[in-house]
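Colleague: Everything below, folded, please.
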Amino acid sequence: MAQAFTEFFTAIFTANRGINASRNIHERMLQNLVHLPIAFYDRNPSGRILNRVTKDQANLDDGMSWQISVTIKCILSVIATITAITVVSPLFFLVAGPVILAFYWIQGYYRSTVRELKRLESTTRSPIYSFFGETLSGVGLIRAYGKKEYRINRLGQMLNHNQKFILANMTANRWLNMRLEGLGAVVVLATSFFAVTNFKKIGPELIGFALNYAFTITANMSIVILVYSEAEKGFTSVERILEYTKLAPEYLKGTVDLRHQIWPNEGKIEYRSVTLGYKDHLPPVVKNVSFTVLPGQKVGIIGRTGSGKSSMMLSLYRMIDLREGQILIDGVDISQVELPKLRTSLAIIPQDPIVFAGTIGSNLDPFGMHSEQELSIALKRANLHDLSTHTLVTESGSNLSVGQRQLLCLARALLLKTKILVLDEATASVDPQTDKILQETIRREIGKRTLLVIAHRLHTVVDADVLLLLDNGELVGYGAPIDLYERTYDGGRRNLFRQLVEQYGDQKHALIEKMRDHAASSRG
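Modeller: So this is what the prediction gives:
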């Protein structure tokens, strides 16, 4: 009875401590993951991260503390068995030494092999998670190009490759069981032999006692190795999870205290000799760029693909660390501002709008900081008259059109009332009609905010106050659209902006006329 109570309370204590430890490690990992810089997610595929958050955490959750407890208990049981048999029949000591050495060699060989097999199984499982994620995000393109069979076959190859190591692991388990059964048979045979040869001295009671223990040694040895191997897998998982808890997060704190100030209150942006790069060993993507955006200006950022337009936006949010230079908003160096304060002081309409499952209201105001009336007014200002705050939104906003999702992001930006609004090629994925509605809504509702527009279509920025023209990370043009178009360069240098306009063919005349009309209205 005492043993039963002891084991019961030991099991409760072990399980409770194990669950608490698992929960604490999981919370620390997630807390760190959400604060890691964007460069971490560029370097690490989603499958690898999911593997650690799911499979490794499951290894930790599935009774790792219980496994350690059982391992210790079975080791003590094996030692007690050998001791008991040796006490009953001292000659068994001659067999115990070789049996222990054989057991030590078998478990060492098995554990080293299985450890490598499990590592390979885990390594080949991560690409499967990534493959699923890529397939789900690109299912439209896969169907459009008729690549369904190719993707199915590719998945089959990856699964077969992964299953090879699972099969090898199962084979290794059978190899272990056969050898442990052999060792167990040796122990029982030796116990029986010494018992029979010393029957008169030992007596039937002690012989039965010794044989009873001998029959349990195989099971105990098998449990020791298998459970400890599973515990080792848990140790590896803990090590991998703790690796994520020790990664350096983004620097959240700042040296400038702006908590009780309205910042920015004007919307002036200054780039001073800014050089940006994603990795130290790679060349910079933006090189020694300097310019000033005055409060309330509409500034278009244009250039060919890969010229550094989106990198400029990322630097404003401190998603890329500066190699050189400074970025100032209203005279304050943004590297000295608390990161949450900086990012909540800016509003953005991205090229791929972010919409969550829930309602229109929860997407507009996830923290419940605004009234129902304010949300409804923001929807009307964004030209979303057919939606209400209670309209349900499915995962990723799949029940809304691309244009509606963009306008929803605009309503969210209008609700924030920030002095700076960034449009990161917001109309690149919409049809011309939706593009027109979005542009008209922005012009009507933006007011005196500073507007940065990263442009894919030139007609969205020809009415800008200033254009920034980037080429291979360098600022090669800065000024009013019509001035950039008519500018001539010494030494036969090409006018890159004029080349971009010329690519529009018959539509270029309308663009040029629009630039001239805007310049005339600005001077007037």
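Colleague: C-alpha only now, for contacts and for neighbours.
Modeller: Noted.
Colleague: Contact partners for Ile223?
Modeller: Counting by Cα atoms under 8 Å, 6 or more residues apart in numbering, Ile223 makes contact with 71, 74.
Colleague: Can you give me the neighbour number for Glu239?
Modeller: For Glu239, the count of nearby residues is 13 (other Cα atoms under 10 Å).
Colleague: Now the second one, please; I'll put the structures next to each other:
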Amino acid sequence: MFGTTLAIALGGIVASRRLHADLLHSVLRSPMSFFEATPSGNLLNRFSKEVDAIDCMIPDGLKMILSYVFKLLEVCIILLLATPLTGLVLLPLTCVYIFIQSFYVASSCQLRRLEAVSRSPIYSHFSETVQGAAVIRAFGEQRRFVLQADRRIDRNQEAYFPRFVATRFRRGANAASRCRRVSSWLAVNLEFLGNLLVLAAAVLAVRGREELSAGVVGLAVTHSLQETQPVPKAMLTPEVQPAGGDWPALTSVIPVVLRPGGTVTVLLCLQVTGILSWIVRSWTDVENNIVSVERVKEYEDTEKEVSCSWRAEGGL
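Modeller: Here you go, the predicted structure:
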């Protein structure tokens, strides 16, 4: 775990520096015709937003995926020890998670490209407006330039907003609001699959409650108490059921005896579904940000100036 995280961190630094150096070298070696045909906003976008995604977003996403994968393996091992038959449901649902992720990424990456392309005209317009501010004021054209900026921003939001509402998970200040999700396509599908897993685990746990050993149940209870999501009302004994409002966090009911067998299995399945959802979201974010690498490397294929040493080498 430590070695892989260290490799991702160091590899991200080396890759980011090399990509930035290649981009800078390509731009500086480009002829004047390149700068005449390329808006300044495209260059600003590459050197700011795209490089920032390579520096921060991609390494952070890979580290999140790594931590969630190890956490998923840990929870799955304990879950299979507590209820072995859950594996019959866990494996197919994992495949469905992967299918949903691959199905969504196909459109999400295209929206990411459209959003990146539509961001460059905003930078170009802002740069040109700042440079010609005196002339704009002299002719009284402030309102026209403001409207042009608004139209460019609206066009950028047309590509950004669908991708945002399709993946974004909302997190709040308390435990109850952290569990709520933005009503989006990806979140709805992942939550639906998670509910299927919890239902299957509860049914299998009830059917095999006689075979569960006290040691395995104790291990599962100890591990499930790490869960910070609110506890569903049906899992609690009558002494701790709330009279109204939000459900208490699981850590607040540690002294209370939960229903054995089925409860610990369902609690572990809640962790599995949450981890799988975050793995899908993290992997989707990484694939979306890979678009920044593609856009940075686009300038490597542009025409370059002749090398300064061509006379000494005797070539044309």
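Colleague: So after superposing, what's the score?
Modeller: For this chain pair, the superposition-based TM-score is 0.71 by TM-score structural alignment, normalised by the length of structure 2; 255 aligned residues with a Cα RMSD of 2.8 Å.
Colleague: For the nearest residue to Ile225 of structure 1 once chain neighbours are set aside, pull up the helix or strand it's in.
Modeller: Nearest residue to Ile225 of structure 1, sequence neighbours excluded (Cα to Cα, 6 or more residues apart in numbering): Gln107, at 6.2 Å. Gln107 of structure 1 is part of helix 93-137 when elements are defined by DSSP states H and E.
Colleague: For structure 2, which segments count as helices?
Modeller: 2-28, 32-37, 40-45, 51-52, 58-82, 87-131, 133-138, 142-167, 175-179, 185-207, 214-224, 262-297, 310-313 (DSSP state H).
Colleague: most tightly surrounded among those?
Modeller: Of all the helices of structure 2, helix 262-297 carries the top mean neighbour count, a mean of 21, counting by mean count of other Cα atoms under 10 Å.
Colleague: ok now that one, how far from the chain's centre?
Modeller: Distance of helix 262-297 of structure 2 from the chain centroid (Cα atoms, centre = their mean, to the nearest Å) equals 7 Å.
Colleague: still on that earlier bit, what residue of structure 2 matches up with the residue nearest to Ile225 of structure 1?
Modeller: For Gln107 of structure 1, the aligned position in structure 2 is Gln101, judged by TM-score structural alignment.
Colleague: My read is that that match contacts Ser282, right?
Modeller: No. In this structure, Gln101 of structure 2 is not within contact of Ser282 by Cα atoms under 8 Å, at 10.2 Å.
Colleague: Dump the helices of structure 2 to CSV, plus distance to Lys304 of structure 2.
Modeller: Below are the helices of structure 2 laid out as CSV (distance: least, Cα to Cα, whole Å):
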stretch, distance to Lys304 of structure 2
helix 2-28, 7
helix 32-37, 9
helix 40-45, 16
helix 51-52, 22
helix 58-82, 29
helix 87-131, 22
helix 133-138, 33
helix 142-167, 31
helix 175-179, 51
helix 185-207, 44
helix 214-224, 59
helix 262-297, 14
helix 310-313, 13
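Colleague: looking at those helices, which is closest to Glu303 of structure 2?
Modeller: helix 32-37 (7.9 Å; Cα to Cα).
Colleague: other SSEs contacting that closest one?
Modeller: Helix 32-37 of structure 2 sits against no helix or strand, with contacts defined as 3 or more Cα pairs under 8 Å, 6 or more residues apart in numbering; DSSP states H and E.
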